[in-house]
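Visitor: for reference, the sequence and a predicted model appear below.
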Amino acid sequence: MRAFVLLVCLSAGCLAERPQQCTSPDLMTGMLSVSSQSEKLTAFAKFTYDALGKRIRLRECGEYNNKTFHLDVLLLFNQGVMYKINNKDRTCCKKQLSAEFHPLQIPKNSTLLAQVVLGSSSGPGQGVLVNTWAGEMQLKRGRAKYMSTVTEFGCVPVSTLFHTDRTGWIVTSFFNNVIGITDPQILIPPAFCRGARLEKEDGEEPENFFSLF
């Protein structure tokens, strides 16, 4: 009887330790790097992420099609608009945002590939336990494959590989993440954007990680 109870306890412990699909913190601030398989895009960005209000601010710099670019955008999914902000010239472009907001999360239908330690498990503070998941999702322009790595504790994003026939593989790495919004004003359009009129889209923009979702 004791052996049976011990077996049940051990089984429950194993089930409890199995990684589960998760959702990243609703409020985050941090940095990310993006690079594409085609080498058309390489970029670094500061991001501010608000899943509660469905708002994202991205301040990017990088190279796209052998041309350097600087981009400061505020995506307001609830309002269906995107602001391109130029703080130097104090100008602002307002455009329609047709993409839907998708929170940073591991989808329920994803498959666990592995649980590993980044760094070392030899001593305290020398490594981070992470889970890597893979799957496919349906987008407006077709199917997409992804492989996402998040921390076991907190579900903080570490890296994502994302593939569509149009973009090829795009690799995004997250770093210096902070839970919470360090500057709430970042997610509010500047005063000089208030009079901006809604403009029509004028061609393809450089891809960033969040626009892919």
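Guide: On my side now, so go ahead. Residues are numbered from 1 along each chain as shown.
Visitor: contacts, neighbours, all on C-alpha from now
Guide: Will do.
Visitor: all helices of the chain, in order?
Guide: Under the criterion DSSP state H, helices of the chain are mapped to 2-17.
Visitor: mind listing the strands for it?
Guide: Listed in chain order, the strands of the chain (DSSP state E) span 27-36, 41-50, 55-64, 67-76, 81-86, 91-96, 111-119, 127-139, 142-151, 157-164, 168-179, 198-199.
Visitor: tell me which of the ones you listed sits most buried.
Guide: strand 41-50 (a mean of 22; mean count of other Cα atoms under 10 Å).
Visitor: picking up where we left off before, which one, of the strands of the chain, ends up nearest to Phe192?
Guide: Closest to Phe192 of the strands of the chain is strand 91-96 (Cα to Cα; 6.7 Å).
Visitor: other SSEs contacting the closest one?
Guide: Judged by 3 or more Cα pairs under 8 Å, 6 or more residues apart in numbering; DSSP states H and E, strand 91-96 is in contact with strand 81-86, strand 198-199.
Visitor: in JSON lines: the ones you listed, plus distance to Tyr49.
Guide: Formatted as JSON lines, the helices and strands packed on strand 91-96 follow (distance: least, Cα to Cα, whole Å):
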{"stretch": "strand 81-86", "distance to Tyr49": "14"}
{"stretch": "strand 198-199", "distance to Tyr49": "23"}
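Visitor: what about versus this one:
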Amino acid sequence: MRALVLLVLPVLLVCLSVGCLAQKPRPCTSPPLLTGSLSVSTQNEKLGAFAKYTYDALEQRIRLWEFGSYNNKTFHLDVLLLYKYGVMYKINYRNQTCCKKHLHRGFHPLAVPQDASLLGQAVLGSSSGPGQGVLVNTWTGQLHMRNTTVKYMSTVTEFGCVPVTTLVHSSRDGWMITSFFNNVMGLSDPQHLIPPRFCDDAKLEEEEGEEPATFYSFF
């Protein structure tokens, strides 16, 4: 009997370990404080841009320094989005000017929706040795945005739920892909999420015309 217990116990331990490791991935929420860079491009080639970002889900704030091309016209964008106050600041440090506009969209944290479907799990890089790859999960589903429904695919790291890529499909632009890189958990400079002093006297303005479909368009 003792020999049987000694034989069964290791098998149970192995089964329990494999069971824990083989748990099905679940939808997750990204870290509430992130700093990093991203690129954005659309299938119809109207938009191609790079940006640095600072993201604060706790206070619902996003800062973007973005440059790129939209409809064959180059643009530079420095925006501070303050969702709690419903305002957006467009900042120009060179001219020391600031435009303050209504922010009509609600804040949506970086997260995999709870009703998302898992497409699969993969290793970016190599799984041959420790530290040579990153385990990621890819999810898909539909979102209701701007009075329409769009398809999405989102890839995040298995550990930490750090965003890697997000694809959103719309009838106007086709697929829009956002790729995140150089992500750091935390705020490199909290002052980036506070309007500069020359914005103190800025008055609310009404939006005019079509703006580039940038990263923040989907928040």
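Guide: Noted; the coordinates are in hand. In this text the structure is predicted, and so the values were computed from the model without any measurement.
Visitor: export the strands of the first structure as a markdown table, with columns for distance to Glu207 of the first structure.
Guide: Formatted as a markdown table, the strands of the first structure follow (distance: least, Cα to Cα, whole Å):
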| stretch | distance to Glu207 of the first structure |
| --- | --- |
| strand 27-36 | 9 |
| strand 41-50 | 8 |
| strand 55-64 | 9 |
| strand 67-76 | 11 |
| strand 81-86 | 14 |
| strand 91-96 | 16 |
| strand 111-119 | 26 |
| strand 127-139 | 15 |
| strand 142-151 | 15 |
| strand 157-164 | 12 |
| strand 168-179 | 9 |
| strand 198-199 | 19 |
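Visitor: of the helices and strands packed on strand 91-96 of the first structure, which is nearest Glu39 of the first structure?
Guide: Among those, the nearest to Glu39 of the first structure by Cα to Cα is strand 81-86 (24.5 Å).
Visitor: in the second structure, what range does the closest one match?
Guide: Counting by TM-score structural alignment, strand 81-86 of the first structure pairs with residues 87-92 of the second structure.
Visitor: roughly how far is that stretch from the heart of the chain?
Guide: Here the centre of stretch 87-92 of the second structure is set off from its chain's centre by 20 Å, with Cα atoms, centre = their mean, to the nearest Å.
Visitor: go on, stretch 64-79 of the first structure?
Guide: 15 Å.
Visitor: same question for stretch 141-149 of the first structure.
Guide: Per Cα atoms, centre = their mean, the centroid offset for stretch 141-149 of the first structure relative to its chain is 13 Å.
Visitor: give the aligned range of it in the second structure.
Guide: Stretch 141-149 of the first structure corresponds to residues 147-155 of the second structure when matched by TM-score structural alignment.
Visitor: Ser24 of the first structure pairs with which position in the second structure?
Guide: In the second structure, Ser24 of the first structure lines up with Ser30, judged by TM-score structural alignment.
Visitor: what's the answer for Glu199 of the first structure, then?
Guide: Match for Glu199 of the first structure (TM-score structural alignment): Glu205.
Visitor: could you measure its match against Gly120 of the second structure, distance?
Guide: Per Cα to Cα, to the nearest Å, Glu205 of the second structure is found 45 Å from Gly120 of the second structure.
Visitor: now swap in Leu16 of the second structure and tell me
Guide: Note on Leu16 of the second structure: its distance to Gly120 of the second structure, by Cα to Cα, is 23 Å.
Visitor: now swap in Ser154 of the second structure and tell me
Guide: 11 Å.
Visitor: shared neighbours, the two?
Guide: Common contact partners of Ser154 of the second structure and Gly120 (Cα atoms under 8 Å, 6 or more residues apart in numbering): Thr138, Trp139.
Visitor: contact partners for the match of Ser24 of the first structure?
Guide: Pro109, Leu110, Ala111, Gly160, Cys161, Val162, Pro163.
Visitor: check Phe210 of the first structure too.
Guide: Neighbours of Phe210 of the first structure in contact, by Cα under 8 Å, 6+ apart: none.
Visitor: in the second structure, what residue corresponds to it?
Guide: Under the alignment (TM-score structural alignment), Phe210 of the first structure pairs with Tyr216 of the second structure.
Visitor: for Arg197 of the first structure, which non-adjacent residue is spatially closest?
Guide: Take Arg197 of the first structure and drop its neighbours on the chain: the residue closest to it by Cα to Cα, 6 or more residues apart in numbering is Lys94, 6.0 Å away.
Visitor: for the one you found, give me its contacts.
Guide: Val81, Met82, Tyr83, Lys84, Cys193, Ala196, Arg197, Leu198, Glu199.
Visitor: of all the strands of the first structure, which one comes closest to Met1 of the first structure?
Guide: Between Met1 of the first structure and the strands of the first structure, the shortest separation by Cα to Cα is 33.8 Å, and it involves strand 111-119.
Visitor: relative to the whole chain's centre, how far out is that closest one?
Guide: Distance of strand 111-119 of the first structure from the chain centroid (Cα atoms, centre = their mean) equals 18 Å.
Visitor: cool, and stretch 158-173 of the second structure?
Guide: Taking mean C-alpha positions (Cα atoms, centre = their mean), stretch 158-173 of the second structure and its chain are 7 Å apart.
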